[in-house]
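Colleague: Structure, please.
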Amino acid sequence: MEPEVDAINTILVVDDDASIRDAIAEFLGGHGYVVRTANNAVACEQELTRAAADLIVLDVMMPGEDGLSLCRRLAPAGAPILMLSALDAVTDRIVGLEVGAWDYLTKPFEPRELLARVRALLRRPRMVRAENGRTNDGITFAGWWLNVEQRRLRDPAGRPLSLSEGEHALLAALVRRPGHILTRDMLLDLARGLDASSYDRAIDIAISRLRRKLAEADPAPLIETVRGVGYRFLPAVRPA
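Modeller: Next up, the predicted model:
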């Protein structure tokens, strides 16, 4: 017997190859997911304008805007992205993850592996639900409460904490990938509201300011420095 799928289960499949796109849609649809499709970046954004998706399965090699560029733009919106590609080099996978993909699967792949990865991604804590307007409850971490869409933050004592637009963008980038090491370049790219030039020291200064504001409300460490690499958000992140 197949295990039940997640309660939030709308998947958008984006691939210019109709045979692959339709095969994936039919397979995932047969396992209980609601599947929509798009054949390029423009169609993808049109679909997302009509209705949010809980997961995006995105091909890398597409005519017009490619999947890497599209992923870079879509990732800050919060929906998990599973990237598909015929490129199997380690550097290709790293690039896919660095532009914001949550997982990377090489073509050709076994349908059961695709299904397993889809299920794993949909089980992760879903701050995307708040960002896509499904709930205003936000997310929690280490007693803190954050609503990314409304840029509202409360400390563990329930007091509101004011952050600049750039600080909110930086915090959002960190909490989207708890436990993962984010390089300075990744943070500069993800924190689009950050008022800084693209150099490593800018992120270090921004992180220092954010840490100082958070520590004034609660001294428990939230952001770890990974020397020579970047930063990691320590607490588990859960829907509020």
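
Colleague: Going by C-alpha atoms from here, please, whenever you check contacts or count neighbours.
Modeller: OK.

Colleague: helix/strand/coil for the residue nearest to Glu98 when sequence neighbours are not counted?
Modeller: Ranked by Cα to Cα, 6 or more residues apart in numbering and with sequence neighbours excluded, the top spatial neighbour of Glu98 is Met186, at 6.3 Å. Three-state call for Met186 (DSSP: H, G, I helix; E, B strand; the rest coil): helix.

Colleague: I figured Met186 hits Leu97, correct?
Modeller: No. Applying Cα atoms under 8 Å as the test, Met186 and Leu97 come out as separate, 9.7 Å apart.

Colleague: higher neighbour count, these two?
Modeller: A count of neighbours by other Cα atoms under 10 Å puts Leu97 above the other of Met186 and Leu97, at 20 against 16.

Colleague: Contacts only, for the more buried one.
Modeller: The contact partners of Leu97, by Cα atoms under 8 Å, 6 or more residues apart in numbering, come to 103-104.

Colleague: That one and Leu182, how far apart?
Modeller: From Leu97 across to Leu182, the span is 10 Å (Cα to Cα, to the nearest Å).

Colleague: what does Ala157 give?
Modeller: From Ala157 to Leu182 the distance is 28 Å (Cα to Cα).

Colleague: Show me which of these two is the more surrounded one.
Modeller: Taking neighbours as other Cα under 10 Å, Ala157 and Leu182 compare with Leu182 leading, 22 against 10.

Colleague: OK, contacts around the more buried one?
Modeller: 174, 229-232.

Colleague: if I look at Thr135, how far off is Glu149?
Modeller: The spacing between Thr135 and Glu149, counted by Cα to Cα, is 10 Å.

Colleague: go on, Asp103?
Modeller: Asp103 sits at a distance of 24 Å from Glu149 (criterion: Cα to Cα).

Colleague: burial measure for the closest residue in space to Ile223 that isn't next to it in sequence, as a count.
Modeller: Leaving aside its chain neighbours, Ile223 sits nearest to Phe233 (4.7 Å; criterion: Cα to Cα, 6+ apart). Phe233 has 22 neighbours, counted by other Cα under 10 Å.

Colleague: here's the other one to compare against:
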Amino acid sequence: MDILIVEDEAEIAGLIQLALEKEGFSCQSCRDGLAALRLFQELQPDLIILDLMLPGLDGLEVCARIRQKPGTKDPYILMLTARGEEIDRVIGLSTGADDYLTKPFSPRELVARVRALLRRSLRQGGQHQIHRTQHFIVDVEQRSASRQISSDRTEDLDLTTLEFNLLSTFVSNPGRVWNRTQLIDKLWGSDFFGDERVVDTHVARLRKKIEPDPANPTFIKTVVGVGYKFEDATTP
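Modeller: Next up, the predicted model:
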């Protein structure tokens, strides 16, 4: 997942970026509203962390312009502010922000809010998301997945709900390394209590359904000592 951080205080921006990159997110940052709009067009991020008080265009104006841009990705927006008044939160949310976080905040709280927003992408059916790689097509809204057998032939995959969510997570983030904790948080949420090795069980089951040779996987690779990553060329 790609995240754009828009924060004019360099120290705060650095702390946010460090906390998120430790969790495996890809981050870019900028310091003002005009730069935010330019980077939004270039990067098409999945989520924007947007400070309310910015030089030039403030966060409210940036948020409104992003929501009004046709033909662009519709990212989640987490708004930050040093002011905690209710009217600020109401205006921010009505402008198009998805969540609101008041400074000062802990890195743990920020990461939890980001994860909660990104988890919605697997649960919402309003946006028709289709993830494609060279060998797989995952339709999030229709809850369907298929494997490309040849240039003119596909095979539907018979997956459980959890297997579908796991494949969708991998296919939408090719090349990203996931540890067990990150996959548990993505698939089960923060309420999960149990053995983290349950992830290994479900990965093994998914491999049996998508890999030509599950014992020597081509797509879902084990990263020794870390976790798993999905490898397959993406398609436009």
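
Colleague: on average, how far is the top helix by length along structure 1 from the matching bit in structure 2?
Modeller: Looking across structure 1 with DSSP state H, the single longest helix is helix 200-217. Compared with structure 2 after the fit, helix 200-217 of structure 1 shows a mean deviation of 1.8 Å (mean Cα distance after the TM-score superposition for structure 1).

Colleague: Pull out the buried residues from that helix.
Modeller: For helix 200-217 of structure 1, the neighbour count (16 or more other Cα atoms under 10 Å) marks 202-203, 206-207, 210-211, 213-214 as buried.

Colleague: what does stretch 176-183 of structure 2 give?
Modeller: For stretch 176-183 of structure 2, using 16+ other Cα under 10 Å, the buried residues are 176-180, 182-183.

Colleague: now those in CSV, with distance to Lys103 of structure 2?
Modeller: Shown next, in CSV, are the buried residues of stretch 176-183 of structure 2 (distance: Cα to Cα, whole Å):
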residue, distance to Lys103 of structure 2
Arg176, 30
Val177, 31
Trp178, 29
Asn179, 30
Arg180, 30
Gln182, 26
Leu183, 29
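
Colleague: Greatest separation within the residues you listed: which pair is it?
Modeller: Greatest spacing in the buried residues of stretch 176-183 of structure 2, by Cα to Cα: Arg176 and Arg180 (13.0 Å).

Colleague: so what corresponds to Asn165 of structure 2 in structure 1?
Modeller: When structure 1 is aligned by TM-score structural alignment, the residue opposite Asn165 of structure 2 is Ala169.

Colleague: show me the contacts for its match.
Modeller: Contacts of Ala169 of structure 1 by Cα under 8 Å, 6+ apart are 190-194.

Colleague: ranges for the strands of structure 1?
Modeller: 10-14, 34-38, 55-59, 81-85, 103-106, 139-141, 144-147, 152-154, 181-183, 223-226, 230-233, 238-239 (DSSP state E).

Colleague: could you check the angle strand 10-14 makes with the fourth one?
Modeller: Counting by axes from the mean of the first three to the mean of the last three Cα atoms, to 10 degrees, strand 81-85 of structure 1 lies at 30 degrees to strand 10-14.

Colleague: What span of structure 2 is strand 81-85 of structure 1 aligned with?
Modeller: Per TM-score structural alignment, strand 81-85 of structure 1 has no counterpart in structure 2.

Colleague: Ala18 of structure 1 - nearest residue in space that isn't next to it in sequence?
Modeller: Setting aside the residues directly before and after it, Ala18 of structure 1 is nearest to Asn39 in space (Cα to Cα, 6+ apart), at 7.4 Å.

Colleague: what does the longest helix seen in structure 2 contact?
Modeller: As assigned by DSSP H, the longest helix anywhere in structure 2 is helix 107-123. By Cα under 8 Å, 6+ apart, the residues outside helix 107-123 of structure 2 that reach it are 15-16, 19-20, 46-47, 76, 78, 98-99, 101, 140, 165, 168, 185-186.

Colleague: Which members of those are classed as buried?
Modeller: Neighbour-count burial (16+ other Cα under 10 Å) is assigned, among the contacts of helix 107-123 of structure 2, to 16, 19-20, 46-47, 76, 78, 98-99, 101, 140, 165, 168, 185-186.

Colleague: and of those, the nearest to Pro55 of structure 2?
Modeller: Nearest to Pro55 of structure 2 among these is Leu78, at 18.2 Å by Cα to Cα.

Colleague: which residues does the closest one contact?
Modeller: By Cα under 8 Å, 6+ apart, Leu78 of structure 2 lies in contact with 47-50, 97-101, 114.

Colleague: on that earlier part again, roughly how far is the longest helix of structure 2 from the heart of the chain?
Modeller: Offset of helix 107-123 of structure 2 from its chain centre (Cα atoms, centre = their mean, to the nearest Å): 8 Å.

Colleague: For it, buried residues please.
Modeller: Those buried within helix 107-123 of structure 2 under the rule 16+ other Cα under 10 Å are 110-111, 113-119, 121-122.

Colleague: Save the residues you listed as a markdown table, and put in distance to Gln134 of structure 2 too.
Modeller: Converted to a markdown table, the buried residues of helix 107-123 of structure 2 look like this (distance: Cα to Cα, whole Å):
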| residue | distance to Gln134 of structure 2 |
| --- | --- |
| Leu110 | 34 |
| Val111 | 31 |
| Arg113 | 32 |
| Val114 | 29 |
| Arg115 | 27 |
| Ala116 | 29 |
| Leu117 | 28 |
| Leu118 | 24 |
| Arg119 | 25 |
| Ser121 | 22 |
| Leu122 | 21 |
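
Colleague: State the pair within the residues you listed that is farthest apart.
Modeller: The most widely separated members of those, counting by Cα to Cα, are Leu110 and Leu122 (19.9 Å).

Colleague: now the aligned residue in structure 2 for Lys213 of structure 1: how far from Arg153 of structure 2?
Modeller: Under the alignment (TM-score structural alignment), Lys213 of structure 1 pairs with Lys209 in structure 2. Separation of Lys209 of structure 2 from Arg153 of structure 2 (Cα to Cα) stands at 17 Å.
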